[in-house]
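Chemist: Here you go, sequence then predicted model.
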Amino acid sequence: MTLTADQIVDILRAAGEPTRLRVLSLLAGEELSVMELSRILDQSQPRVSRHLKLMTEAGLIERFPDGARVFYRQSSDPDARLLVDTMLNLLADEAGEGDHARLNAVHRQRETDAAAYFEQVAPQWDHLRSLYISENAVEAAIERAAGPGPFDRVVDLGTGSGRMLTLLGRKARMSIGLDLSQSMLNIARSNVARSGLDKVELRHGDIFATRLPQQSADLVVVHQVLHYLADPAAAVTEAARLVAPGGKLLIIDFAPHEMEQLREQHQHRRLGFNDAEIRDWIVDAGLEPSDSIALPPESAGLTVTIWTAVRAARAKRKVA
């Protein structure tokens, strides 16, 4: 598909203003809320919202509400993306230096808030997880989705208290758990040792840049992590990169909900994910998605969803 002349003119008109180019440059890196963009651009929210509205209508960017907040991200249309990328490539590097410095300040504040939260809740982490869902039912569903194994290598990204490692580790010859919180890693080490698992490696690591070998794990798990992240799609891409041919990716997170208090009280950035969104990220990352599994609560609360995906196995060479 290509754009018509009128469509190209509309896009160029919508982008043809300094603040809008600044917004496009910022959204090239991650999705941002109106409040965050207003802070970075040092402009009022109504003014920023007007710019965003024009660019959304022109197909330059996409708007999506999440609870009481509204986020924006790059357009998923490849032709619009190509046009935007071309404009940004021509933009002088120093044009957005101030914006990106303020974006880094937003990142640091997020990390500070998240670190403080995880340090505070680390000892009660498994209890907090069980406040909204039946943990036994969820874990039984995770085991079924993972399959019987055995697995050569299991990688658990954002391992937290290490529960996925103790749940699935007995089916694995070797397991790796990554987390950015040293307090969570210490709890995970204690839980893993208590479970009698010895072939488990726990590392301080970033879910966006794990530094693990490509296609090196036959089971990769991302359990209750994506809703904390500013760029969950990038985390899915990195997780998928680790899946070996014939291997599987498991993503466990909340379905869309409206419990806005989880943002302020528990540092949730996203209030759940829908099937289409996760499926698109999985496909874009080169894996084949399966049907999701929804696990609604017995009473009022949050629905947990399990998304699975596989990487096609390599074809066996025929012997002449």
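Modeler: Right, received. Where do you want to start? Numbering: from 1, shown residues only.

Chemist: make it CA atoms for all contacts and neighbour counts henceforth
Modeler: Will do.

Chemist: which stretches of the stretch 201-320 of the chain form strands?
Modeler: 217-223, 243-254, 288-289, 293-295, 304-310 (DSSP state E, counting those that start in this stretch).

Chemist: actually the stretch 51-200 of the chain, not the one I wrote
Modeler: Using DSSP E, counting those that start in this stretch, strands in the stretch 51-200 of the chain cover 61-66, 69-74, 154-157, 175-179, 200-204.

Chemist: ranges for the helices of the protein?
Modeler: Taking DSSP state H as the test, the helices found in the chain are 5-15, 18-27, 34-41, 45-57, 78-90, 97-121, 125-129, 135-146, 163-168, 182-194, 232-241, 261-266, 275-284.

Chemist: and here's the other structure:
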Amino acid sequence: MRQPQDIVLLLKAAGEVTRLRLLALLAQGELSVKDFTEILGQSQPRISRHLKLLADAGLVTRHAEGAWAYYRLNRDQTSGALSAWLMEHLDTDAPEIRRDLDKLSSLRGAQQERAAAFFATIAQSWDKLRSLHIAESALEDAIVAEAGQGLIDIFLDLGTGTGRMLELLADRYVQGIGLDSSREMLSVARAKLDAEGIETAQVRLGNIIELDDYRDTADLVMLHQVLHYFDDPSIPIVHAASCLKPDGRMLVVDFAPHDLEFLRSEQAHRRLGLSEEQMALWANAAGLSVVTCRTFPPSRADGLTVCLWALENLNSNNTKGV
């Protein structure tokens, strides 16, 4: 329970039009100050002041990543209940709110287009580029182990890229499906799978946040070096979780937190790595729990540490894996 002065602080923080607009945007997922300035058309100092008031009141939380900071709604107890009540009663067709949400949709679309353009230019060299940062053999051995001992009926590889995970686990599944939004990547993946004679796998053009056709179908879902291309990684995690059977498992591979800002501008990264704390929060929001987290140091001095997470449904009694 909160003290009266704490409740008043929450109400004061939410009781202003710009801050209410910020909360409505954050109900759609994590956003940076830069995103807010583009959507609302207000200055960075002004947006930052509003966000500080919301953070001080406990309505939002802040996570710094290099030169950027990301904000999300605080879903805990009283703060979360107030935000939920506000969003339930807010008219999203009100002119300002609808305009903000439409701009957010356009902004995310433009970010995805920039990422797709990047992938189109590096599709042929993707595997080599990825290996610069990763202790590849040790990581891949761990992925195989975390996939479990039994035969996997349906393996869903989201953001499959060149199909490396379909290739790596080819003897572990009955049917493998790789989805990617880049036609260039899929062309490379098809050629590789054909060359290896892997007939149990197929790759398809698709958006990994539009997965209704795969709901409750997969025994194993993979997100391999995908989440750092999203401003809010919780969104693809939630959609990926919807594809899992009740006793299914999700594997996530991505970079640990780092400060290499050039990856945003040169390689279309949106997040500078993912922390264990963040992953636990995102997993919980998707109805999952982190059952293991393993880290792998870089193979070169200027490389990045990579993490492998295994996630399962919160009520699962699954004991697959190592």
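Modeler: On my side now, so go ahead. Everything numeric here is computed off the predicted structure, so don't read it as measured data.

Chemist: got a markdown table for the strands of the stretch 201-320 of structure 1, with mean neighbour count and distance to L197 of structure 1 too?
Modeler: Shown next, in a markdown table, are the strands of the stretch 201-320 of structure 1 (neighbours: other CA atoms under 10 Å; distance: least, CA to CA, whole Å):
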| stretch | mean neighbour count | distance to L197 of structure 1 |
| --- | --- | --- |
| strand 217-223 | 25 | 17 |
| strand 243-254 | 23 | 21 |
| strand 288-289 | 18 | 31 |
| strand 293-295 | 17 | 29 |
| strand 304-310 | 23 | 25 |
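
Chemist: who wins for proximity to P78 of structure 1 among those strands?
Modeler: Distance to P78 of structure 1, taken as CA to CA, is lowest for strand 288-289 among the strands of the stretch 201-320 of structure 1, at 20.6 Å.

Chemist: name the helices or strands packed onto the closest one?
Modeler: helix 275-284, strand 304-310 (3 or more CA pairs under 8 Å, 6 or more residues apart in numbering; DSSP states H and E).

Chemist: Chain neighbours aside, what residue packs nearest to the residue positioned nearest the centre of structure 2?
Modeler: With distances taken as CA atoms, centre = their mean, the residue of structure 2 nearest its centroid is P233 (2.0 Å). Spatially, and ignoring its direct neighbours in sequence, P233 of structure 2 is nearest to L227 (5.3 Å; CA to CA, 6 or more residues apart in numbering).

Chemist: Which stretch among the strands of the stretch 51-200 of structure 1 is buried most, on average?
Modeler: Neighbour counts (mean count of other CA atoms under 10 Å) averaged over each of these peak at strand 154-157, with a mean of 28.

Chemist: Output the contacting helices and strands for that one.
Modeler: strand 175-179, strand 217-223.

Chemist: switch the cut-off to 10 Å
Modeler: Packing contacts for strand 154-157 of structure 1, counted by 3 or more CA pairs under 10 Å, 6 or more residues apart in numbering; DSSP states H and E, involve helix 163-168, strand 175-179, strand 200-204, strand 217-223, helix 232-241, strand 243-254.

Chemist: Please work out how many residues are found near the closest residue to R263 of structure 1 other than its chain neighbours.
Modeler: Nearest residue to R263 of structure 1 in three dimensions, chain neighbours excluded: R269, at 6.0 Å (CA to CA, 6+ apart). When neighbours are defined as other CA atoms under 10 Å, R269 of structure 1 has 20 of them.

Chemist: Thank you, goodbye.
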